[in-house]
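K.L.:
Pasting the sequence and the predicted coordinates here, then a few questions.
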Amino acid sequence: MNINALEATFHLSHAIKQHLGSQLEAKNLNIAPMHVRVLKVINKHQSCTAIDIASFFKRDKAQITRLVKQLIELDFVKKKPNPEDKRSQLLVLTPQGTALQKSLSVFSEDLQKQITQGINAEDLATFVKVAEKMTSNLSNA
């Protein structure tokens, strides 16, 4: 069977999302892979707004707002006043969110090891370079 680059990328993306989803379900976290990505951004940027996250993912603000609302309801994220803009609020991880983020980081490292098993460093570097170029090609279209 001849699979082109687009199909191979879809297969990889789907496999990662499925694996992550099943792991989250096994841990009874009641969150989806997109929640994980939002938590990661909030953790990395220490404090950001829902608009920042929507821009980062190039997603609709309403979709991100729903995800953030769910994370707040689960006590993983809280809002705090934005000292630079009184009209917006910053999102920060709660202690429970920080603990979850740490456990998700371990999971991400394990997934990274699993997904790259048997792939030498040079091939992996080439893959990353090609994937980044493909992403750039779509972003600039």
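P.N.:
Thanks, I have the structure now.

K.L.:
Going by C-alpha atoms from here, please, whenever you check contacts or count neighbours.
P.N.:
Will do.

K.L.:
Give me the three-state assignment for residue 87.
P.N.:
Look at residue 87: counting by DSSP: H, G, I helix; E, B strand; the rest coil, its state is coil.

K.L.:
Next, count neighbours for it.
P.N.:
Look at residue 87: counted by other CA atoms under 10 Å, it has 8 neighbours.

K.L.:
Quick one: neighbours of the nearest residue to residue 124 once chain neighbours are set aside, just the number.
P.N.:
Closest residue to residue 124 apart from its sequence neighbours, by CA to CA, 6 or more residues apart in numbering: residue 116 at 7.5 Å. By other CA under 10 Å, the residues close to residue 116 number 12.

K.L.:
Check it against this one:
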Amino acid sequence: MKNKQSVHEAVFQLSYDLGLQIAPKLENLNVKLAPQQLRAMRQIWVDGESTLIDIAKTLKRDKAQIKRLLDELCSLKMIERIPNPNDGRSKLLILTNNGREFFEKVEKVEAEFSKQLTKGIEKEQLDTFFLVSSCLIENLRNID
């Protein structure tokens, strides 16, 4: 007898299968980046600029780990550090031209993937999915 599916199992399966399906599509872009590097670049892409501390908070990693991750992105010429006009002690992280070109390609791959992923799902159903997933994310962030 099959047990009723749990929320965490559904989320795990969705996350796992999503990673399996999209990873090869992103690998076709000929730049090998770790998922956390992509996430850091996405934050910079969306915000226009970011700081090491902002990215560390988002990824829930210590500053030393994030610094190494960002150093590698700098060496790949995907991001660069510029002086922060609001805080002389920190640097702002921005995408280089290479980084922007790469992320435009990522966006195209993800848009096509999203189209395939949501095929046959009504807008109202997607709106409900986004509402529920936002609540789950918020609850996850507040678990002691």
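P.N.:
On my side now, so go ahead. Treat the numbers as computed from the prediction; the structure is a model and nothing was measured.

K.L.:
In structure 2, what sits opposite the residue nearest to residue 124 of structure 1 in the alignment?
P.N.:
Residue pairing (TM-score structural alignment): residue 116 of structure 1 is matched to residue 118 of structure 2.

K.L.:
Just give me the residue right at the centre of structure 1.
P.N.:
The geometric centre of structure 1, computed from its C-alpha atoms, lies nearest to residue 37 (CA atoms, centre = their mean), at 1.9 Å.

K.L.:
Please name the residues that touch the equivalent of that residue over in structure 2.
P.N.:
Aligned counterpart of residue 37 of structure 1 in structure 2: residue 39 (TM-score structural alignment). Residues near residue 39 of structure 2 by CA atoms under 8 Å, 6 or more residues apart in numbering: residue 59.

K.L.:
Roughly how far does residue 39 of structure 2 sit from residue 123 of structure 2?
P.N.:
26 Å (CA to CA, to the nearest Å).

K.L.:
Follow the chain on from the helix or strand harbouring residue 113 of structure 1 and name the next helix or strand.
P.N.:
Following DSSP states H and E, one finds residue 113 of structure 1 within helix 95-116. Of the helices and strands lying after helix 95-116 of structure 1 in sequence (DSSP H and E), the nearest is helix 121-139.

K.L.:
Give me the mean deviation of that next one from structure 2.
P.N.:
Its matched residues in structure 2 lie on average 1.1 Å from helix 121-139 of structure 1 after superposition (mean CA distance after the TM-score superposition for structure 1).

K.L.:
neighbours around the equivalent of residue 91 of structure 2 over in structure 1, how many?
P.N.:
Matched to structure 1 by TM-score structural alignment, residue 91 of structure 2 sits across from residue 89. Neighbours of residue 89 of structure 1 under the rule other CA under 10 Å: 18.

K.L.:
quick one: contacts for residue 89 of structure 1?
P.N.:
Per CA under 8 Å, 6+ apart, neighbours of residue 89 of structure 1: 49, 79-82.

K.L.:
likewise residue 78 of structure 2?
P.N.:
95-100.

K.L.:
Tell me the counterpart of it in structure 1.
P.N.:
Per TM-score structural alignment, residue 78 of structure 2 is aligned with residue 76.

K.L.:
Excluding chain neighbours, what is closest to its match?
P.N.:
Closest to residue 76 of structure 1 by CA to CA, 6+ apart is residue 97, at 3.8 Å.

K.L.:
Now do the one you found against residue 42 of structure 1, distance only.
P.N.:
Distance from residue 97 of structure 1 to residue 42 of structure 1, by CA to CA: 10 Å.

K.L.:
which element is residue 86 of structure 2 on?
P.N.:
Going by DSSP H and E, residue 86 of structure 2 is not part of any helix or strand.
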